[in-house]
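Asker: Sequence and predicted structure, then a few things I'm wondering about:
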Amino acid sequence: IGQVEAGKVLVFPGEYSHWHNMRVIIDALVDRNHIVTVLVSSSSPTVPHTRKERFDFNVFEVNIKKEEARAMWSEFTNLWMNDTATKYERVFMFWRVMTNFILNTEDICKGVFYNKDLLRALHESHYDVLISDPMMPCSDLMAQTLNIPHVLSLRATFAYTFERLCGQMPAPASYVPAVALNDHLTDRMSFTERVKNMLLYIIHTTIFRLQMKFTYDWLYTEIW
């Protein structure tokens, strides 16, 4: 059996179920003797960064308080579980949740990239790879700044928008369902289902481009 070397892994996890998903990956890496550091904000409501673990935590400060972050994520969860709201109420709730989510995104990005001591420490640690949850902002810039490979822990967006436009992932609309929540769509679709699937791709792609233009473009320009 040939010898192998353990690596240094930087992890940028998400919250709630996304953290539990990432925790499985972290435990598997530690079991294989990799050195793992979990980068987490001071506002994280679910990542137990004060607990002693087999890996290290690197906590960076943000302006948002933990209670505010918990309320934001709770509202995000309630949006998908609210079956009594009307169509217009759901639209209003969605935009309110997304506004708060973008503010949280901005706070986390600035908490990382405006902290020169943190960036210097990350550079000097010489990590081999960054594993991040797709819900965590600016992880792509972090990987580029550290000049290391970037791995996402799970599918990022509806209609695979990030994956298609940023990662060049092939996703023909005739065979790949656009929305995971639509379990009735499979790789074998009728003509009507393919038309519906194509419309979903168009809608999600349009929303993504508008969201990038009016939110993340200026944020990335400011911090980069």
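Answerer: Structure's in. What do you need?
Asker: C-alpha only now, for contacts and for neighbours.
Answerer: Fine.
Asker: Make sure I have this right: residue 38 is in a strand.
Answerer: Yes - Residue 38 forms part of a strand when assessed by DSSP: H, G, I helix; E, B strand; the rest coil.
Asker: so residue 163 touches residue 152, yeah?
Answerer: No - assessed by CA atoms under 8 Å, residue 163 is found out of contact with residue 152, at 10.3 Å.
Asker: which residues are in contact with both of the two?
Answerer: Common neighbours of residue 163 and residue 152 (criterion: CA atoms under 8 Å, 6 or more residues apart in numbering): none identified.
Asker: who's in contact with residue 200?
Answerer: 159, 178-179.
Asker: at 7 Å what do you get?
Answerer: Applying CA atoms under 7 Å, 6 or more residues apart in numbering, we find residue 200 in contact with residue 178.
Asker: another structure for you, compare them:
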Amino acid sequence: MRHTCWCRMLRLLVLAVSVLFVFLCGANGGNVLVYPVDGSHWVNMKVIIEELHSRGHSITVVRASNSWHIKEESPHYASHTIEMGPFQNDVVDELASELLQARRKGRSFFKDMARGKWVSEWLSGLHRDICTMVAAIFEDESLMKTLQDAKYDLVLTDPSFGGGVFLAHRLHLPLVLNVRWTIHGEAHYAIAPSPLSYVPYPGAELTDKMTFSQRLGNFFVCIFSQYMLRQMADVPYTALSHRFFGPEVDYFSLFQDADIWLMRNDFTFEFPRPTMPNVVYMGGFQCKPARPLPVDMEEFVQSSGEHGVILMSLGTLFAELPSDISEEIAAAFAQLPQKVIWRHKGAKPSSLGNNTLLVDWMPQNDLLGHPKTKVFVAHGGTNGVQEAIYHGVPIVGLPLVFDQPDNLSRMEARGTAKVVDIATLDRAVFVEALRAVLYEPSYRENMQRLSRIHHDQPMKPLDRAIFWIEYVMRNGGAPHLRTQSFRMSWMAYHSIDVILTLLMALVLLLLIMFLAIKKCYSVLFKKKVKCE
């Protein structure tokens, strides 16, 4: 009886402490305004939002009415919905199909230029839509008053589109970026020194050890990419900036003036390069230990015996491949003793073997963390690559578009992946790649070494990200960490004016010395003539 009484008292005490903890967290929590980017970028932002909410912070999300994944109702955040036109999913599917077909035709400089032009035209339309949405927010006096009265501590946004950056400037709030890309490309190039001699430009598929011809190629890829990115972003964002902030405001300086850059990669993935004090690396922050699988999937995995399991997922855009490619992949899988779990949409391939399970969705993180998983067949998206690193699973890569070829080339350079060009893919090529990664121990050993390096850090990447968000809340920003480099002219940044001044001074000194010597010589010569 006495034991039961003590148990009840203990439970009441634990409950009281828990309620007090939640109350105190809520009382001391910050107020965060989030302007996210849809698609796979939302997967990353949602992780941070849920963690901030769990720590007692109040979150408000600004979303478009045609959002693909961002829901209006959530237990983790409130939302403001901006009315936009219907989401054109068929346009996305059409672009993905065109890019895939172009990739299958092989690569060349001119083909890459044409492919880049298609992507630029599509992204340019998305940038114009974002600018329209931002203008609608700014012109809605009631909404702007609501946002101002809410007394937010900061704006958290993904700068691959510019809406959140402009909103932060309009509300005069500190800005934290959840970033790998800005509207002008890879984020480091916006604020950090990026020497093209050893920093490979995304898309060049190079390492930090380049020959002269590779450095030349790296230079041209950078120039062409920067030109294309500016072409698609300059017009809509310049017009928006001039309309609401005046012609003296350079729109991209608003991005560069962010307080903290939470970078979605780290140096297990990135090659060594210069960085800045307000860049915080949180690569793999969305990864977590594997949870138990659903019963039916666990039974299938266990049925693989000593051979293990192969996972295949090509993300949301390319879950449905052309039928001829699907047939070749299915036929290749059928030749292996391993069991295969393949995230696949569309018609069932006729060459599908009994060892392959087709699914509409899979718990990818949990499967990658399963001890029977041997290989991950992936398209090379950042999230999937980082989950593979986290769990130490080697990759067979099928890069398709965007940053995927570059991501996989980095993994291949580290000996953790074998990349198959979809232009040359058939069952023989695919089986050869699978067997290489399955049976050559170096691939798994190299990936597990990367995994150990990733885990060997003083705090978890997500905890590091949350610390710096709360740091900005506590200190009202982080201006002492922001570089002044982007406020300098190109000549001043590279000290061209100083070098020219010193050269002119040296030339002037040499000229004075020459004239002085000439004068002395002429005087001495005249004296000598007179003496004679």
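Answerer: Happy to help now that I have it. Computed from a prediction, not measured in an experiment: that's the story for all the values here.
Asker: what packs against the longest helix along structure 2?
Answerer: Counting by DSSP state H, the longest helix found in structure 2 is helix 496-531. Contact partners of helix 496-531 of structure 2 among helices and strands, from 3 or more CA pairs under 7 Å, 6 or more residues apart in numbering; DSSP states H and E: none.
Asker: Buried residues of it, list them for me.
Answerer: Of all the residues in helix 496-531 of structure 2, not one is buried under the rule 16 or more other CA atoms under 10 Å.
Asker: Ignoring the adjacent residues along the chain, who's closest to residue 204 of structure 1?
Answerer: Nearest-residue entry for residue 204 of structure 1: residue 159, 6.4 Å, with adjacent residues in sequence omitted and distances by CA to CA, 6 or more residues apart in numbering.
Asker: Am I right that the one you found falls within a strand?
Answerer: No - Residue 159 of structure 1: not assigned to a strand; according to three-state DSSP it is helix.
Asker: if you go through structure 1 in chain order, where are the strands?
Answerer: 8-12, 35-41, 56-60, 129-132, 150-152 (DSSP state E).
Asker: residue range for the first one in structure 2?
Answerer: Across structure 2, the stretch matching strand 8-12 of structure 1 (TM-score structural alignment) is residues 31-35.
Asker: and residue 301 of structure 2, what is it in contact with?
Answerer: residue 309.
Asker: What's the match for it in structure 1?
Answerer: In structure 1, residue 301 of structure 2 lands on no residue (TM-score structural alignment).
Asker: Distance of residue 301 of structure 2 relative to residue 310 of structure 2?
Answerer: 10 Å (CA to CA, to the nearest Å).
Asker: Around the counterpart of residue 39 of structure 1 in structure 2, how many other residues sit close by?
Answerer: Counting by TM-score structural alignment, residue 39 of structure 1 lines up with residue 62 in structure 2. Using other CA atoms under 10 Å, residue 62 of structure 2 is surrounded by 20 other residues.
Asker: Test my guess that residue 62 of structure 2 contacts residue 83.
Answerer: No - contact between residue 62 of structure 2 and residue 83 fails when scored by CA atoms under 7 Å: they sit 11.0 Å apart.
Asker: ok, back up a step: with structure 1 overlaid, how far apart is the match of strand 8-12 of structure 1 on average?
Answerer: With mean CA distance after the TM-score superposition for structure 1, stretch 31-35 of structure 2 departs from structure 1 by a mean of 0.9 Å once superposed.
Asker: Fine by me, we can end here.
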